[in-house]
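Asker: What would the 3D arrangement of this be:
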Amino acid sequence: MDCLFCGIVAGTVPSQRVDEDERTVSFMDINPATEGHLLVVPRAHARDLLDAEPDDLAACARTAQRLAARVVERLGADGVNLLSCCGEVAWQTVFHLHLHVVPRYAGDPARDDLTLPWVPTPGDAAVIAATAERLR
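Answerer: Presented below is the predicted three-dimensional model:
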């Protein structure tokens, strides 16, 4: 398998590791959206959140929560975005499950110039209800 993040987990690909435990490894994103942007990956390879073992996904969520608190405390972030991209159409570029922990800094464009990728607008209530019914 030729997986960049498996190489980082194995230590054969250099990274700036920040945290690790028995199930996860966390490291700095080399293409950061904001200052302090990190990635949390499971040690076991999984293509995305649909492919992940539930315990590995839960471990990634726990680690992301711990690191979100750390960026608030140590970097002075005003908030945090957590993002998982699942599939190429959803912006996934490395096909090993990863959670982005993206610190947010209010009014500080030098550290954070990230903007919302869509403009929230009200949806059609009937379509929303019909879709909800399909998902029940």
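Asker: Could you use CA atoms for every contact and neighbour count after this?
Answerer: OK.
Asker: Can you get me the centre-to-centre distance for stretch 102-116 and its chain?
Answerer: Chain-centre distance of stretch 102-116: 16 Å, with CA atoms, centre = their mean, to the nearest Å.
Asker: count of neighbours near residue 25?
Answerer: Residue 25 has 22 neighbours, counted by other CA atoms under 10 Å.
Asker: Can you tell me how far the closest residue to it other than its chain neighbours is from residue 75?
Answerer: Take residue 25 and drop its neighbours on the chain: the residue closest to it by CA to CA, 6 or more residues apart in numbering is residue 41, 5.5 Å away. Counting by CA to CA, to the nearest Å, the gap from residue 41 to residue 75 is 21 Å.
Asker: next one: residue 136
Answerer: Counting by CA to CA, the gap from residue 136 to residue 75 is 41 Å.
Asker: Touching, residue 86 and residue 51? I think so.
Answerer: No - using CA atoms under 8 Å, residue 86 makes no contact with residue 51, being 9.8 Å away.
Asker: in stretch 98-105, what counts as buried?
Answerer: 98, 99, 100, 101, 102, 103, 104, 105 (16 or more other CA atoms under 10 Å).
Asker: would residue 102 count as being in a strand?
Answerer: Yes - Residue 102: assigned to a strand according to DSSP: H, G, I helix; E, B strand; the rest coil.
Asker: Can you add distance to residue 33 and give the buried residues of stretch 98-105 back as TSV?
Answerer: Compiled in TSV, the buried residues of stretch 98-105 are given as follows (distance: CA to CA, whole Å):
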residue	distance to residue 33
98	15
99	13
100	10
101	10
102	7
103	9
104	9
105	11
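Asker: Also this sequence, please, to line up against the first:
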Amino acid sequence: MKDKDCIFCKIANGEIPSTTLYEDEDFRVILDLGPGSKGHALILPKEHFRDLNALDPAVAAKVLPLAAKIGAAQMKALGAAGYNVVQNNGTEAGQTVFHFHVHIIPRYAGAPKIVTWTPGSPSKEELAETGSRIREAL
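Answerer: Take a look at the predicted model:
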């Protein structure tokens, strides 16, 4: 299924031009127009899925191997020292386009850190309670 009003559906299916790095029957991989670093790519499924929770399992099984393939190519072609694989779900998590997509962001030695956080220090009791609540929701 495609969403006629979704910009990523239009890009993934070739209705809107993009700098395409890779394409197959399920995905188009493009360069991000607002990159976090040189070579920042987006993996876009050709079918519309709002987020990870809506993603078809058969499509999901292909995403990480494709991310590894793109990341390895970024390292080889651009001299990246590594890469981040980022996927946001929901507004509070940073999702701005509600079409499942994965960012592959090359990382270069000496460049600013992009994906970081300050580790918390929960108590054993808090971890146990949090774990219990999540397990119950499964």
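Asker: Superposed, what's their TM-score?
Answerer: Both chains were compared after superposition, and using TM-score structural alignment, normalised by the length of the first structure their TM-score is 0.90; 132 aligned residues with a CA RMSD of 1.4 Å.
Asker: just to revisit the earlier point, which residue in the second structure lines up with the residue nearest to residue 25 of the first structure?
Answerer: By TM-score structural alignment, residue 41 of the first structure lines up with residue 44 in the second structure.
Asker: Then the residue nearest to residue 25 of the first structure would be within a strand, right?
Answerer: Yes - per three-state DSSP, residue 41 of the first structure lies within a strand segment.
Asker: Return the residues in contact with it.
Answerer: By CA atoms under 8 Å, 6 or more residues apart in numbering, the residues touching residue 41 of the first structure are 5, 24, 25, 26, 60, 96, 97, 98, 99.
Asker: farthest pair in these?
Answerer: 5 and 60 (14.0 Å; CA to CA).
Asker: if we can go back for a sec, and residue 136 and residue 75 of the first structure? Which one has more around it.
Answerer: With other CA under 10 Å as the criterion, residue 136 of the first structure and residue 75 differ in neighbour count, and residue 75 comes out ahead with 14 against 5.
Asker: For residue 98 of the first structure, see how far away the more buried one is.
Answerer: For residue 75 of the first structure, the distance to residue 98 of the first structure - CA to CA - is 22 Å.
Asker: can you give me the strands in the first structure?
Answerer: Along the first structure, counting by DSSP state E, strands occupy 17-20, 24-28, 38-42, 79-83, 99-104.
Asker: Number of residues surrounding the aligned residue in the first structure for residue 55 of the second structure?
Answerer: Mapped onto the first structure by TM-score structural alignment, residue 55 of the second structure lines up with residue 52. Per other CA under 10 Å, the neighbour tally for residue 52 of the first structure reads 17.
Asker: Settle this for me: residue 52 of the first structure is touching residue 46, isn't it.
Answerer: Yes - applying CA under 8 Å as the test, residue 52 of the first structure and residue 46 come out as touching, 5.0 Å apart.
Asker: got any residues that touch both of these two?
Answerer: By CA under 8 Å, 6+ apart, residue 52 of the first structure and residue 46 have these common neighbours: residue 97.
Asker: List the residues that contact the alignment partner in the first structure of residue 85 of the second structure.
Answerer: Correspondence of residue 85 of the second structure to the first structure, assessed by TM-score structural alignment: residue 82. By CA under 8 Å, 6+ apart, the residues touching residue 82 of the first structure are 64, 99, 100, 101, 102.
Asker: So which of residue 86 and residue 51 of the first structure has more stuff around it?
Answerer: Ranked by neighbour count (other CA under 10 Å), residue 86 of the first structure and residue 51 place residue 86 first, with 20 against 13.
Asker: quick one: what's aligned to residue 99 of the first structure in the second structure?
Answerer: Aligned against the second structure by TM-score structural alignment, residue 99 of the first structure finds its counterpart in residue 102.
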